[in-house]
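Undergrad: Give the three-dimensional model of this entry:
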Amino acid sequence: MRSWLLSHETNERKRSSPREMLLFFFRRSVETSFPNETGQLTAGPESPEGPLSPARPAGPSIPCSPGGPAGPESPRRPRGPSLPAAPEEPGGPTMP
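TA: From the prediction side, this is the model:
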């Protein structure tokens, strides 16, 4: 019985066109990465929160955390103020 189910699934997969498979995977990736109308991430199959939600808090917490991550982060901090200075000198866009 189980082998018949597996062979039936593979036959169904072979019948679907590449375009249908692309649409299926595209819809699945969009559903797991973008929030729905209520503003909540639609639940992915691997976790109730969705695959991307645990990674989001890790981004802001790295600069805020004191200790180990702050050491490698400190050479990058002087580059931070230099980034706003770059738009102040727009020589390229103003010349034409």
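Undergrad: Only C-alpha atoms from now on, for both contacts and neighbour counts.
TA: OK.
Undergrad: How about the contacts made by A85?
TA: Counting by C-alpha atoms under 8 Å, 6 or more residues apart in numbering, A85 touches no other residue.
Undergrad: Show me the helices in this protein, by range?
TA: 2-15, 18-33, 55-64, 70-73, 79-88, 91-94 (DSSP state H).
Undergrad: separation between P93 and P87?
TA: To P87, P93 is 10 Å away according to C-alpha to C-alpha, to the nearest Å.
Undergrad: what residues are shared contacts of these two?
TA: Residues touching both P93 and P87 by C-alpha under 8 Å, 6+ apart: none at all.
Undergrad: and T32, how many neighbours does it have?
TA: T32: 19 surrounding residues under other C-alpha atoms under 10 Å.
Undergrad: whoops, P63 was the one
TA: Counted with other C-alpha under 10 Å, residues neighbouring P63 total 13.
Undergrad: Skip the chain neighbours and tell me the closest residue to it.
TA: Nearest non-adjacent residue to P63, counting by C-alpha to C-alpha, 6 or more residues apart in numbering: A70, 6.5 Å away.
Undergrad: Before we compare anything, build this one as well:
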Amino acid sequence: MIDEGLTEPGVTSNNREDVQNLFKQGKVGMMITAPFLSNQIKDEAPSLKYGVAAIPAGPTGARGTYGVTDSMIMFKNSENKDEAWKLMDFLFTTEQR
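TA: Below you'll find the predicted structure:
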């Protein structure tokens, strides 16, 4: 796709935030992302016209979901383990998802 000019040469060096910012600037035509982007667009690019669609089905007609596994860790030598556990317990409650 790079050789055909369909995407920029350094496309694989962009992280999620880079691509989302390009989308909010109207420089990316489509992307797969998470629901939080709509709130960012409302706040940061309120005049951006965009739509939302399901991820296309595969050859068998089955659909998948977009899953991201951002990770949290606590080091075994942490001096703040109790506080870290409390934070992780809070972040993974149903209300925070």
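Undergrad: quick one: TM-score?
TA: The TM-score (TM-score structural alignment, normalised by the length of structure 1) is 0.21; 33 aligned residues with a C-alpha RMSD of 3.9 Å.
Undergrad: picking up where we left off before, the residue nearest to P63 of structure 1 and S61 touch, don't they?
TA: No: taking contacts as C-alpha atoms under 8 Å, A70 of structure 1 lies outside contact range of S61: 10.7 Å.
Undergrad: Counting neighbours, go ahead and name the busier of those two.
TA: Under the criterion of other C-alpha under 10 Å, the comparison of A70 of structure 1 against S61 puts A70 first, with 15 against 11.
Undergrad: Quick check: the gap between that one and G59 of structure 1.
TA: Between A70 of structure 1 and G59 of structure 1 the computed distance is 13 Å (C-alpha to C-alpha).
Undergrad: what touches both of these two?
TA: Shared contacts of A70 of structure 1 and G59 (C-alpha under 8 Å, 6+ apart): none.
Undergrad: Which helix runs longest in structure 2?
TA: What stands out as the longest helix in structure 2, according to DSSP H, is helix 81-91.
Undergrad: list the buried ones in that one?
TA: Buried positions in helix 81-91 of structure 2, judged by neighbour count with 16 or more other C-alpha atoms under 10 Å: A84.
Undergrad: ok, the residue nearest to P63 of structure 1 to C64 of structure 1 distance?
TA: From A70 of structure 1 over to C64 of structure 1 the distance is 8 Å, taken as C-alpha to C-alpha.
Undergrad: Repeat that for L6 of structure 1.
TA: 50 Å.
Undergrad: before we move on, what about P81 of structure 1?
TA: Separation of P81 of structure 1 from C64 of structure 1 (C-alpha to C-alpha): 17 Å.
Undergrad: same thing with G91 of structure 1?
TA: To C64 of structure 1, G91 of structure 1 is 35 Å away according to C-alpha to C-alpha.
Undergrad: And E9 of structure 1, by the same measure?
TA: 49 Å.
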